[in-house]
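Novice: Sequence first, predicted coordinates after that:
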Amino acid sequence: MNSEHMQIGEVAARTELSLRTIRHYEETGLVIPSARSQGGFRLYTEADVARLMVIRRMKPLGFTLDEMRSLLEVTDRLDSDEEPPPGEREELLDRLRGFERAAQQRVEDLRTQLSRAQEFAATLGQRLPRSPAP
């Protein structure tokens, strides 16, 4: 096997995603193994791992599969060897800016949720009787 390719188990370990999750992303077209071994095993490259890491980072922010697909289409086009025409490039960058704004807003929303959860946990802790120090 080519050393540039990894089997799904190694990819799962590197991305901290389950085999099942990686297969699901494959079924939905978010990531496609770059090759197959002679035995039919999925083979992935560093680019595939990077793509899965983008997906993994979007998931906790609540992005849908369609939103993930849309962002990946934008980044694929921007990263392509073929430079998009200036009008298309600006449209792609606008879409990318929209994703960046959405991600920043979702991070802020999560910070607010975390703060409220910490306040709640502290309130519960205050209700518990304090045991005397030994």
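Specialist: On my side now, so go ahead. Numbering: from 1, shown residues only.
Novice: Going by C-alpha atoms from here, please, whenever you check contacts or count neighbours.
Specialist: Noted.
Novice: L43 in helix, strand or coil?
Specialist: The three-state label given to L43 by DSSP: H, G, I helix; E, B strand; the rest coil is strand.
Novice: Please name the residues that touch it.
Specialist: Each residue near L43 by Cα atoms under 8 Å, 6 or more residues apart in numbering is listed here: 5-8, 33-37.
Novice: the helices in the chain, which residues?
Specialist: 8-15, 19-27, 46-58, 65-79, 86-127 (DSSP state H).
Novice: quick check: angle from the shortest one to helix 19-27?
Specialist: This points to helix 8-15. In terms of direction (axes from the mean of the first three to the mean of the last three Cα atoms, to 10 degrees), helix 8-15 departs from helix 19-27 by 100 degrees.
Novice: The structure to be compared is supplied as follows:
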Amino acid sequence: MTARTGTSTMHIGELAERTGLSLRTIRHYDDVGLLPATARTEGGFRVYSEDDVERLMVIKQMKPLGFSLEEMADILELFSSQEAGAAGNAKAKLAAYLEKAVAERAKMARNLAQADQLIERLSGRG
């Protein structure tokens, strides 16, 4: 059993505990190709690395912003190519994703402000 980088590996339960995601969600991300296991044991159990923890945290950050699985995969690939020194249209694509993320966050902030107003009203303060 070998990891992509380093020697520290973990099973899916530890990955779930460290990221706050369910086993089912992690298995789903594996099934759709967003988070393939670094390796498998002889018994077929998934094994993950520290890089996988980081990748999963990025996926977790993208999820509430409404990115599709395809967009998530593209963003992860762009991050990987960026780390490898590739440029070109990667920067333009990342800028477009940044614009979408900023717009979605602004929408979430507006919704949160509305929720706060309702909470104030319900508590008799508004």
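Specialist: Okay, I see it. Given the structure is predicted, the values throughout are model-derived calculations rather than measurements.
Novice: TSV for the helices of structure 1, including mean neighbour count and distance to M1 of structure 1?
Specialist: Formatted as TSV, these follow (neighbours: other Cα atoms under 10 Å; distance: least, Cα to Cα, whole Å):
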stretch	mean neighbour count	distance to M1 of structure 1
helix 8-15	16	13
helix 19-27	14	20
helix 46-58	16	15
helix 65-79	16	27
helix 86-127	13	36
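Novice: Please pick the buried ones from the contacts of L43 of structure 1.
Specialist: Neighbour counting over these (16 or more other Cα atoms under 10 Å) leaves 5-8, 33 as the buried ones.
Novice: Go through those and name the one nearest Q105 of structure 1.
Specialist: Lowest distance from Q105 of structure 1 to these (Cα to Cα) belongs to P33, with 32.1 Å.
Novice: Give the equivalent position in structure 2 for that closest one.
Specialist: In structure 2, the residue matched to P33 of structure 1 (TM-score structural alignment) is A37.
Novice: is it true that that match touches F45?
Specialist: No: in this structure, A37 of structure 2 is not within contact of F45 by Cα atoms under 8 Å, at 9.2 Å.
Novice: follow-up on the earlier one: wait, which of the contacts of L43 of structure 1 is closest to R127 of structure 1?
Specialist: Nearest to R127 of structure 1 among these is I8, at 48.3 Å by Cα to Cα.
Novice: which part of structure 2 lines up with stretch 98-111 of structure 1?
Specialist: Mapped onto structure 2 using TM-score structural alignment, stretch 98-111 of structure 1 covers residues 96-109.
Novice: Format the buried ones among the contacts of L43 of structure 1 as a markdown table; extra columns: distance to E119 of structure 1.
Specialist: As requested, those are exported to a markdown table (distance: Cα to Cα, whole Å):
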| residue | distance to E119 of structure 1 |
| --- | --- |
| H5 | 47 |
| M6 | 44 |
| Q7 | 44 |
| I8 | 41 |
| P33 | 44 |
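Novice: Quick check: the gap between Q113 of structure 1 and F120 of structure 1.
Specialist: Q113 of structure 1 is 11 Å from F120 of structure 1, where distance means Cα to Cα, to the nearest Å.
Novice: err, L96 of structure 1, not the other one
Specialist: Distance, L96 of structure 1 to F120 of structure 1, using Cα to Cα: 36 Å.
Novice: do S34 of structure 1 as well
Specialist: Taken as Cα to Cα, the span from S34 of structure 1 to F120 of structure 1 is 47 Å.
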